[in-house]
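Asker: heads up, no residue letters with this:
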C-alpha cells in the first residue's frame, strides 16, 4: 500500500491511525464479503468503522473517496454524467442448442487456422447489470454502466457502496498492481436479498420490484447513493477493458490475477475446457440453475488463450471469441385477446399479440411479438387462441405455439393488412424479404420512430425531446424531417401540451447545443439499416469524413474488418437514395457540423488525460470530449494524480479544489482550443 499522505492541519499520528484503520477495514471487508471467511467479529469490525468515522468527522481534511466510509453514500447528484468507454463493451452472439456451440467452435478453429482443439473458459451468465470500474494507482476513480456499449453513465458514488467491490486494490503475490486498469463485471442482487428488499418495500407501502435484475438496475441508477447503499448489491468480475501493467497468457489467468487484486470471481467459473466438457458443463448448470442463490440465464463461453482472442478480434456488435449459450426460455399459457400492427421507423409492419396478462419468470407479460406474416401463418395464430408464450432468452416475449386442442371454433384468423394502419398508404412485401413495409416515407409512424432514434442519447442527444413531445410535433405537422427540429422556436413549442416558456426555452437550448457532434454519432442518428453505434464508430474511424464515406463503393466498405457485405450494401443503398442525400444536405444547411475523426495515434494530445468541469461557452462537453479523443487524448470523469489538465468552464464543481490540491494544471476554454 502507498505511504500515508501528509494532510495539512491534521496531526501525523491521526493520519497514520486513519490510514491503518482504512487498510484494516478494507482487509476485513474483503475477507467477509468476497472470501466469506471473516477473521473478526461483526462488533469488532463496527468499532473500527465507528472510530474511522469519528476521525474523519473531527478532521474533515482526512476525507478520501477511497475510504471505507464512502460505502455509506455521498450527497445526491442532480443528474448522471456520461463517459465513453475506451474499449467498447460489446454484446454477445447467442447459442440456443449444442449445434450452435459446435458451429461456434468450428468457426473459431477455421478463423485461427488450427487443427487442434481450442480450450475455453465457461462462466455462468449472470442476470444483472454490466458495469466498468476504472482504477488508477490502485484506487477506484470511476465506475460506469455499459449504456449503449460505447457510452455509459457515471455511477462512481453508487459503485463505492457495493461491499464486495474493492475501493483499493490488494497487492498480488509479487506486489505488482497495474498503474491503470479498467475492470468489467456484473452487479446483481441475489435471491435472498431480493426477497428481503421486496418485503421491506411492501411493508413501507412502496411498489415491489418485478425481478432481481430490475432491482439491481434501479439501485445503480439512484441519484442518491445513500439509497443505493441500502440495497443488497453484489458484484462478480468477468473481464477487463484497457490495462497498463498486467500480463497474462489466458483468460483463466486473468480471472486469477483479478481475484488476487481483490475482485470477487464467480466460483462456478471453469477454465481449460475442451468442447465436449463445455457442453457437459452447460447442461450441468442448466440442471442446478434454480438451486443457485442468484439468477443466471445461460453460460458464457470464451476462448481461453488471450493471443487467440486478439487474433479473432471483434465483429461490429460482438467479439468473435465468445458466445452466450442461453437456457431454454420459461414458458406459460395464456389467451390471445387481439392482434395489432406496429409500424417501426423503417416502415416495417410487425404483428403483435395482445395477451391476457401472465407472469413469466417474474415478469408480467401482456404483449408478444409475432415477428412477421410468415410466422403468423406457420404457427396459425388466431385471435382467441390459447397459446404457449415464452420469454426468448429469458428476455423477449414471443408466441411459441398454439394449443389447437383448446379451440372452440370462435377464433378469428389474422390477415396481414395491405395498407398501413397509420397512414393508409400501400404496404408492400419486397421479394426475398419476410417483412411487409409501408411504402410512404412520410408516414407519421415512421417519422416518429426516426425522430426518436435521431434525438436519442447515442445520436444527437437532444435532452427533453421525448416520445410524447415527438408525437405532438409530428401530429401537428411541425416536424416532418430531421432538419425541421433545428427550426423549432420557443414561441411554437410553448403552445404545445405541458410545454411552458421555461421548458420550451430549455429544449431550444438543447437543440442548439446538439448541432455539433462526432461523425460516428451523426451516422448512427441517420438510422441506416444494420448500422449501430459500434458500426458507426468503425465507419467514422475508417473514412474520417462524411464525403469519403459517401463516395466509398460497396466493395471498399465490405473489405473493412467488422463490416461485411450485408452492412456494406445497406450503407451504399442508403447514400444512393435521393431522399437520403437531400435529408443529409438539409441537416448540414441547418447548422449541423461534424467533428471529423482524426488518427488518435498521431494526435497532438496522445498520452494526455483531461477532466472537464463547469459549463463551456463555445462547445458542449460532449463536443469537447470528442475533439480531445479525436486528437489522441483521454477524458476522465474524476481528478487523480494521472490527470494532466483540468478544463474549467463557468460554475465549476468540486473538481477545481481537488485539482489545486494535487497540483494539476488548470486551463480554461481558450487554452483547450489552443491545445486542439
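Answerer: Done, it's in. None of the values given here were measured: they were computed from a predicted structure.

Asker: Only C-alpha atoms from now on, for both contacts and neighbour counts.
Answerer: Fine.

Asker: any idea which helix or strand carries residue 118?
Answerer: Element membership of residue 118, judged by DSSP states H and E, is empty: it is in no helix or strand.

Asker: Now do it against residue 239, distance only.
Answerer: 19 Å (C-alpha to C-alpha, to the nearest Å).

Asker: Of these two, which one has the most company?
Answerer: Set residue 118 next to residue 239 and count neighbours by other C-alpha atoms under 10 Å: residue 118 wins out with 19 against 15.

Asker: ok, structure two:
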C-alpha cells in the first residue's frame, strides 16, 4: 500500500512539474486551470496524509516558474508568494472560519478584487523614479525586465514619493482587443498564435527587443503596496496608489463578512464577459494590515488571502471534423474542428481530443453536438457528446491507421495508449524534433523559428540536428531567401556557433529522447560527465539512478541502440560540438558541504542562483524548503518562515561570511 502511495505521489509530482515547465518557460498552457488545481490539490492531500513522502523538490513547496538566461536575476526583498485556492462557497467559508480562529474576537473586514489573468510584476521606485521592474520568477528570485516595463504607458515612471525604497506589486496584462490584434498580425505573417492573453503578455514582457513591447500595448493593474506602514487597510493603500497615478482596478470593493464577499463575487462574475481584459477568478484579502502577522503565512501562501477560481465554462457546439496531428516524438494527437463558439471571452473553433481511446471511450462522432470546456482560456477540450436522435444516425468514428503526413502505418508502443508514427522519414516528426532542439531549454538558438526550419528542410539544408551546424555552408543561399538578408543570416549563424559550447545536459535534452526531460538530462550529465559515458550505460545501471527509473532508462538505451543516432553523435563530435558536462562553477569537494543539503533564504549580497551554483559546485544538494533532512540554512536578511522552521528543527543556520569560512 505504501509503495503505491509513493508511486502515485511521484506520478503527480512529475505531471505538475511538466505542466509548470511548459507554462513558465515555454509560455504554453498544457492543461486548463481546473485540471491543474485538481491535480495539485490531490498531491497536497496525499503529502499531508503521508508526510514521509513529502520532499523539498515537490511542486507543493515551490511558488512559481523558472528564468530566462537573457535577463539579470534579482532577489525580491520580500518573496512574491502565490495564493491558495477556493473553488466554491464552502471553501470560502472554511477560509473565513480559519481567519476567525486566528483572530478570535478581533474585528476584520475583507477586500474583494478581480484576479487579473496576466503576469505578476514588482515595481520598485527610488527617489521618485522607477528603479526596477522584476517578474515573480520562482517567488524569491525574479528577472529584471525594467527596460521592457518602461514601455508600458500605464505604469508611472515617476511618483510623488521620494523615499529610498517604494515597492508596489501588480499584474501586467493584455486587453482582449490587443490580443486579437496581435494574433491577427501573427496569422498574416505565418507565425504561431498565442494561446491566450496571459501567454501573450508573458511572451511580450520577456522580449529582448523593447520596441516589440511598446508596440503590443501592455497594461498593468496594481494590487498591493509593500510600504504599507502608514496605512491601516488595504483599501486605503489602494486609494493612495491611485492618487500616485497607478491603475487600480475599480471593481475592487470592501465586504464586511464572508456573505458580503460571496455577493461581490457574484457581481463581478456577472460582468466578466463584458470586461475588456481577462480575469480567471476573484482575490479575497483581509482588509486590515494589523492582522496579517497574527494570521501568518505558509512557505507558499499568505494565510490572510485566498483566490476564488472560476469553474470551467462549458458550452455546446457542433463537431465538424476530427483530424490527427504528429508531434516531435511521433505521438498522434487528435483534434476537433468545431462550429465557432464564444467561450470564456474568445471565439474558438478547435479543441483537443487527446488520443483515439479518449474519442472511443466518449463515443464521439463527427457531426454530433458536443460539450466543450475552456477554463484558464486555453485551447478547449471536448468533455462529452450529446446523444440525441441525430447522434444515432451518425457513423461510428474509426481511428486513423496511417500518418497524416507521411502515410506510414501508425503503431502503439506498449504499455502506452497513444499511437505513434515511427517513420524516420516523416517530415512533421523531423520538423518538430528540430524545433525542440533549438528551443530555449535545449540549445537556445535564437532566430531559428519553426517557419525557417520548415523552409530550410524544404530546401534540403537541414534534415537532422547535425545539419543545423552546417548552415554556414549555405550562407549565400540563405541571404537570398525571402525575409532573410545578410544581417539576419549573420545573427542566426552567430547564435548557432555560440550554441556549440552549451553544457551536455542542454544537448541531451535537445535530442528529444522520449521521457528525457530537463531534470533527467541534468542528472545524467552531471553524474556521467560525457556523452560517451552515457552511451555505454546499461538499462540496469540507468534505472538504479535516483529520479531516473526504468521508463527513462529503457528509452535512453533504446535511443542509443539506433545506428543513425550514433552516427549523428559522432558527426556532432567531429564538428567540435561540446559533448561534456560544463558546471556553472569549478567543481571542488569540502567535507562539510559535499553531499550535504542546504536551503537558502532571505536577502543576500549576491543572487540566490550564485549561491546555488556555488554549493552545487561543491557537491551539495540545494533544496527549496526546510525539513529534518536539511543540514544548513544559509540565511540573509528578512529570512522569514524558513528561519523559524530551521530554528525549531535544530538545523544549523549560517550567514554568507560563515559559508565562506567553511569553504576556506
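Answerer: Thanks, I have it. What you are looking at is a predicted structure, and each value in this text was computed from that prediction instead of being measured.

Asker: what's the TM-score here?
Answerer: For this chain pair, the superposition-based TM-score is 0.55 by TM-score structural alignment, normalised by the length of structure 2; 482 aligned residues with a C-alpha RMSD of 6.1 Å.

Asker: Run a quick neighbour tally on residue 515 of structure 1.
Answerer: Neighbours around residue 515 of structure 1, by other C-alpha under 10 Å: 21.

Asker: just checking, what's the longest helix in structure 1?
Answerer: Ranked by number of residues, the top helix in structure 1 under DSSP state H is helix 12-33.

Asker: residue range for whichever helix or strand comes after it in structure 2?
Answerer: Per DSSP H and E, the first helix or strand lying C-terminal to helix 12-33 of structure 1 is helix 42-58. Using TM-score structural alignment, helix 42-58 of structure 1 corresponds to no residues of structure 2.

Asker: ok, back up a step: got the angle for the longest helix of structure 1 vs helix 42-58?
Answerer: 140 degrees (axes from the mean of the first three to the mean of the last three C-alpha atoms, to 10 degrees).

Asker: Can you check which part of structure 2 helix 12-33 of structure 1 sits on?
Answerer: Aligned using TM-score structural alignment, helix 12-33 of structure 1 spans no residues in structure 2.

Asker: In terms of secondary structure, what does that helix contact?
Answerer: The contact analysis (3 or more C-alpha pairs under 8 Å, 6 or more residues apart in numbering; DSSP states H and E) places helix 12-33 of structure 1 against helix 42-58.

Asker: list the helices and strands the helix it packs on packs on?
Answerer: The helices and strands touching helix 42-58 of structure 1, judged by 3+ C-alpha pairs under 8 Å, 6+ apart, are helix 12-33.

Asker: For the helix it packs on, buried residues please.
Answerer: Going by neighbour count (16 or more other C-alpha atoms under 10 Å), the buried part of helix 12-33 of structure 1 is 15, 18-19, 21-33.

Asker: quick one: the strands in the stretch 151-300 of structure 1?
Answerer: Assigned by DSSP state E, counting those that start in this stretch, the strands in the stretch 151-300 of structure 1 fall at 151-153, 180-188, 234-244, 270-273, 296-303.

Asker: got those strands as a markdown table, with distance to residue 141 of structure 1 columns?
Answerer: Shown next, in a markdown table, are the strands of the stretch 151-300 of structure 1 (distance: least, C-alpha to C-alpha, whole Å):
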| stretch | distance to residue 141 of structure 1 |
| --- | --- |
| strand 151-153 | 14 |
| strand 180-188 | 10 |
| strand 234-244 | 14 |
| strand 270-273 | 30 |
| strand 296-303 | 28 |
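
Asker: Please name whichever of those strands is nearest to residue 648 of structure 1.
Answerer: Closest of these to residue 648 of structure 1 is strand 151-153, at 21.1 Å (criterion: C-alpha to C-alpha).

Asker: same for the closest one, what does it pack against?
Answerer: Packing contacts for strand 151-153 of structure 1, counted by 3+ C-alpha pairs under 8 Å, 6+ apart, involve strand 82-84, strand 139-145.

Asker: Quick one: the helices in the stretch 51-200 of structure 2, in order.
Answerer: 89-103, 146-149, 176-188, 197-205 (DSSP state H, counting those that start in this stretch).

Asker: Tell me which of those lies nearest to residue 43 of structure 2.
Answerer: helix 89-103 (17.7 Å).

Asker: Please spell out which residues along the closest one are buried.
Answerer: Buried residues in helix 89-103 of structure 2, defined by neighbour count with 16+ other C-alpha under 10 Å: 92, 95-96, 99, 102.

Asker: Could you export the helices of the stretch 51-200 of structure 2 to JSON lines, including columns for distance to residue 312 of structure 2?
Answerer: Below are these laid out as JSON lines (distance: least, C-alpha to C-alpha, whole Å):
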{"stretch": "helix 89-103", "distance to residue 312 of structure 2": "16"}
{"stretch": "helix 146-149", "distance to residue 312 of structure 2": "32"}
{"stretch": "helix 176-188", "distance to residue 312 of structure 2": "19"}
{"stretch": "helix 197-205", "distance to residue 312 of structure 2": "17"}
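
Asker: which one of these lies closest to residue 118 of structure 2?
Answerer: helix 197-205 (4.6 Å).

Asker: Check what contacts the closest one and list those residues.
Answerer: For helix 197-205 of structure 2, the external contacting residues (C-alpha atoms under 8 Å, 6 or more residues apart in numbering) are 27-29, 117-119, 145, 148-149, 172-176, 179, 194, 212-213, 216, 218, 278.
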